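J.: Could you work out the structure for the sequence below:
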Amino acid sequence: MKSAVETLNPTRVRLTVEVPFEELKDSLDAAYSKINQQVTVPGFRKGKIPARLIDQRFGRGAVLEEAVNDALPKLYQSAVEEGELNVLGQPEVDITELKDNELLAFTAEVDVRPEIEIPDYSGIEVEVEAAEVSDADVDEAVEQLRERFASTTAVERAAAEGDVVKVDLEARIDGEVLEDGVAQGVDYTIGSGELLDGIDEAVTGLEAGGSATFTSELKGGSGAGREAEVAVTVQTVSARELPELDDEFAQLASEFDTLEELREDSRKRLADQKKQEQATQAQEKVLDALLELIEVPVPEKLLADEIESRKHNLVNHQLGQLGLDLESYLKMQDKSEEEFDAELKEQAEKGIRTQFVLDELVSKEKLNVSQEELTEHLMRRAQSSGMSPDQFAQAVVEGGQVPVLVGEVARGKALATVVEAVTVKDTAGEVVDLSDEDAEEAEEGAEAEQAPAAEAADEAGKTES
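T.: Next up is the predicted model:
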């Protein structure tokens, strides 16, 4: 077999392959054997029909077609390996010549990973928010905890902001009650903004048994995104009572004996949280700065597949679970379809570029993934998916997705390597030391940027092995 590689552009090549006919012998034998099992000729047992008779009865062309279909994948893979190509996706194959007992020639156009030159990135400098915890931050955290331990008492007065009302709701569009537009006994805290726009004004001032109507745009269900007339009836009005901020509250709400101990624990938790947020912000900014330094051409087919994958995931999973369609979502976001498509393309392109760059860094830095690192990552992914680690691991193995997880961990380590090499300062001008942070945050940051690009590219990359 002879093969040659022609570069069509930085992300696409054309393979030209010529195969002497004798190299098709195994595939021809397999073709005759397959046809033998599928056809019947009087006077011959199934599987015992001579090859010459198959040619006479069913045509040599049918045999050649079956043989070529059997041989092409293996011949293509051999040409890929010979050309040392890093291919993406399925090739477009065109048989250019087929001479019986002489020659098979074909071309295969396929996308390839672009060659990327990683520059010196040690000069990158980014600024992040300072990880400072103020007394006001601690006050807010303690107040949120206090809110969780609030009690309610039924009152015989008009509802006011902060009260909890139990209400019945009925939504109508064009005078017709929606099938999913009726709800009874819904608890709502006035001023929380957790239900429909306009409900605060409607129920404020109503006593138990009082009713009102208001107009609001529905956020979900069959009428999502449409204006509806909503009737609301108040069943009960309850006042919320907050516990006193004292040592007794600290003992009720925590394992601490004093309010001061509770406040100090809150300060420590906030400091840890802000440190994590600072690390995440640093990774995002470092990644953006790194991508600006590198020219990364993106294969058109891979980009199109990635855009479609993201759109499908949004429409059929995320919005579907909320009872929304794309039109309603765009209306809520105040975006045109053109703006949405442009944003989706930008996000998809960045995801693919991120994966290509981090994969190149993995190769350049010779980064490996240990079993312990893979297990830790699997545990985090299982937790975020709502599955048990055993269930998630089984799904990953059965779906052949282990290489995907390995890639996610490796890319996270690659991004962590870059973050450690650059300068990160906070808004106060102080250098931020992220050395105590492990690769977990970087791993999740890299994964967020390139997912679901990872899924599309890894699916496409199955032809690499």
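J.: From now on I want contacts and neighbour counts done on CA atoms only, so please keep to that.
T.: Noted.
J.: Buried residues, the helix or strand encompassing residue 339. List them.
T.: Assigned by DSSP states H and E, residue 339 belongs to helix 337-364. Buried residues in helix 337-364, counting neighbours by 16 or more other C-alpha atoms under 10 Å, are found at 340, 344-345, 347-362.
J.: Mind giving me the packing neighbours of the helix or strand containing residue 106?
T.: Take DSSP H and E as the rule and residue 106 turns out to sit in strand 103-112. Strand 103-112 is packed against strand 12-20, strand 87-99, with contacts defined by 3 or more C-alpha pairs under 8 Å, 6 or more residues apart in numbering; DSSP states H and E.
J.: Going by contacts, tell me the helices and strands next to the very next helix or strand once past the shortest one.
T.: From strand 12-20 onward toward the C-terminus, using DSSP H and E, the following helix or strand is helix 25-38. Other elements packing on helix 25-38 under the criterion 3+ C-alpha pairs under 8 Å, 6+ apart are helix 51-58, helix 60-82.
J.: what about 7 Å?
T.: Counting contacts by 3 or more C-alpha pairs under 7 Å, 6 or more residues apart in numbering; DSSP states H and E, helix 25-38 packs against helix 60-82.
J.: Residues touching the helix it packs on, excluding its own?
T.: 3, 24, 27, 28, 31, 32 (C-alpha atoms under 7 Å, 6 or more residues apart in numbering).
J.: just to revisit the earlier point, can you redo the helices and strands packed on strand 103-112 as CSV with distance to residue 428 and mean neighbour count?
T.: Formatted as CSV, those follow (distance: least, C-alpha to C-alpha, whole Å; neighbours: other C-alpha atoms under 10 Å):
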stretch, distance to residue 428, mean neighbour count
strand 12-20, 47, 19
strand 87-99, 45, 16
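J.: so can I have JSON lines of those showing distance to residue 145?
T.: Putting those into JSON lines (distance: least, C-alpha to C-alpha, whole Å) gives the following:
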{"stretch": "strand 12-20", "distance to residue 145": "57"}
{"stretch": "strand 87-99", "distance to residue 145": "51"}
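J.: how about this one, so we can line them up?
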Amino acid sequence: MNVKLKEINPYTRQVTIAVPWEDLESAFEAHMRRFTKKVRMPGFRKGKVPRKVVVQNFGMELEAEFAQDSIEMHYSEALQEHKIVPVNQAKIEDLQFSRGTSLSFIATVEVEPQVKLPKYNRKMKVKKNIYIPDDADVDAYIEEVRQQFAELKTVEEGSGDGHLLLVDMQEMDTSGVPIIGKKVEDRYIKVGDGVFGGDNLSRLTDLKVGDTAMLETETTKEGGLTKYKLTVKNVQEEIFPEMDEEFIKKLDNEATDETSFRENVLKRIQERLDRDAEGQLNEAIIDYFLQSTDLEPPPSMVDNYIENSIEQAKSNNGETFDEDKYRNEARPSVVRSIKWYLIRKALVNGEELSVSDEEINEHIEKILESAEDEKGKIRRYYKKSSNKERLRDDLLDRSLFETLKEYAKISEVIISTSDLRKQRELSTEGA
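T.: The predicted structure is shown next:
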């Protein structure tokens, strides 16, 4: 077998294969014997049709079958010989074969391109956010927790700021006529919260069960208004628990009083912000490589990823959607994901990183130590090899980013959560 390999572009290979007849003859004869045994013709018993008659009547079919089988076998041999790992189905062209002559064809296939990494061990510069929380974050957390444990009390004398209304909301047209199909039943709204404040606050005040009210909300950038008719079905107020010793112990066994509770909350907030910062740093490192690496993913990898996502979405949701729109919208993020997959693979190989089975088992044991009531569930989960491999991938990611951070020149940016709140307020006002 003669094989010629041509690089069309970084991810496309053209494989020209030629096999002389002397290397095919014995296989062809064996194929012909099998083929003849299946032939049925009038005047002959099955499998007893003379060879010459078979060739005269089925010669083209016989050669086509043999050529197809031979293509698959010799194509696989060529891939192994030249260490080619295709990422798509090969396109077969210029097939030439007839009994007594050589077999030749051209296979065009896509492969993972070779990744030329930047000199990241000297030139990688990234920024890391350092978040500083404050008492306002603790207050917000405590308020959220108190709301979660709040009890609801029915209000008889009429609604006020902060009360909860159970309502039916009917959208109205400009002339005040209800729009069919635009009614939402049994919705809870909070008086004074968001669109239910401002000019609507007075409209939602002093309402009782059975009362109606007209509500206006701005629904377009041009300032267009949508009108709703609200029918009140219940009025309630939230009774929040006091931050006494009993409630604090319910939330945090380690806290002895409100001061120590607040300290513990602040510590947990800081830990969460630190995790967020590490995740953002990892993304900054990924961005560095994406921007610094000249790499185009094979189109077939992108297309296959998108098509698999569509099939999975259809299988999970059972709903139809605009598949062409999804393909167009998903493509940029899919290209990014596959490009990082190829870069990550090159980095892992270059740094000679790996995760052993022993390391995986040790990590699972650590998880079990901190999960008293879930041990059986966790063991069952990691009995599946796919879940173990997913864990191996996560640990490999952790090892990779730890290694890359050692190379990186990291400049820290101090950000207070109070500044973040101000930014959110400004963006909300400008929206």
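J.: dump the residue contacts of residue 159 of structure 1.
T.: Taking C-alpha under 7 Å, 6+ apart, one finds 203, 204, 205, 206, 207, 237 in contact with residue 159 of structure 1.
J.: Chain neighbours aside, what residue packs nearest to the fourth one?
T.: Counting by C-alpha to C-alpha, 6 or more residues apart in numbering, the nearest residue to residue 206 of structure 1 once its immediate chain neighbours are dropped is residue 158, at 5.0 Å.
J.: quick one: the one you found and residue 370 of structure 1, what's the gap?
T.: Using C-alpha to C-alpha, to the nearest Å, residue 158 of structure 1 is found at 63 Å from residue 370 of structure 1.
J.: Could you check which of the two is surrounded by more residues?
T.: residue 158 (16 against 11; other C-alpha atoms under 10 Å).
J.: I'd assumed residue 205 was in contact with the more buried one.
T.: Yes: applying C-alpha atoms under 7 Å as the test, residue 158 of structure 1 and residue 205 come out as touching, 4.8 Å apart.
J.: sorry, back to before: I'd like to know which of the helices and strands packed on strand 103-112 of structure 1 is closest to residue 299 of structure 1.
T.: strand 12-20 (7.4 Å; C-alpha to C-alpha).
J.: mean shift of that closest one relative to structure 2?
T.: Taken over the aligned residues, the distance from strand 12-20 of structure 1 to structure 2 averages 0.9 Å (mean C-alpha distance after the TM-score superposition for structure 1).
J.: Just want the angle from that strand to strand 87-99.
T.: Our comparison of strand 12-20 of structure 1 with strand 87-99, counting by axes from the mean of the first three to the mean of the last three C-alpha atoms, to 10 degrees, yields an angle of 40 degrees.
J.: what's the offset of strand 12-20 of structure 1 from the middle of its chain?
T.: 36 Å (C-alpha atoms, centre = their mean, to the nearest Å).
J.: so where do the strands sit in the stretch 351-465 of structure 1?
T.: According to DSSP state E, counting those that start in this stretch, the stretch 351-465 of structure 1 carries its strands in the segments 423-426.
J.: which residue ranges form the helices in it?
T.: Secondary structure of the stretch 351-465 of structure 1, counting by DSSP state H, counting those that start in this stretch: helices at 371-385, 389-398, 402-421, 439-450, 453-460.
J.: Would you format the ones you listed as TSV with mean neighbour count included?
T.: Below are these laid out as TSV (neighbours: other C-alpha atoms under 10 Å):
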stretch	mean neighbour count
helix 371-385	15
helix 389-398	14
helix 402-421	22
helix 439-450	22
helix 453-460	20
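J.: could these be laid out in a markdown table, adding distance to residue 311 of structure 1?
T.: As requested, the helices of the stretch 351-465 of structure 1 are arranged in a markdown table below (distance: least, C-alpha to C-alpha, whole Å):
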| stretch | distance to residue 311 of structure 1 |
| --- | --- |
| helix 371-385 | 20 |
| helix 389-398 | 23 |
| helix 402-421 | 21 |
| helix 439-450 | 15 |
| helix 453-460 | 12 |
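J.: Quick one: closest of those to residue 128 of structure 1.
T.: helix 402-421 (12.7 Å).
J.: my guess is residue 228 of structure 1 is in a strand, correct?
T.: Yes: using DSSP: H, G, I helix; E, B strand; the rest coil, the assignment for residue 228 of structure 1 is a strand.
J.: Can you tell me the number of residues neighbouring the closest residue to it other than its chain neighbours?
T.: Nearest residue to residue 228 of structure 1, sequence neighbours excluded (C-alpha to C-alpha, 6+ apart): residue 173, at 5.0 Å. Neighbouring residues of residue 173 of structure 1 were enumerated by other C-alpha under 10 Å; the total is 14.
J.: repeat for residue 231 of structure 2
T.: Quick note: residue 231 of structure 2 (other C-alpha under 10 Å) scores 22 neighbours.
J.: now swap in residue 218 of structure 1 and tell me
T.: 22.
J.: Would you confirm that it contacts residue 227?
T.: Yes: Residue 218 of structure 1 is in contact with residue 227 according to C-alpha under 7 Å; the separation is 6.4 Å.
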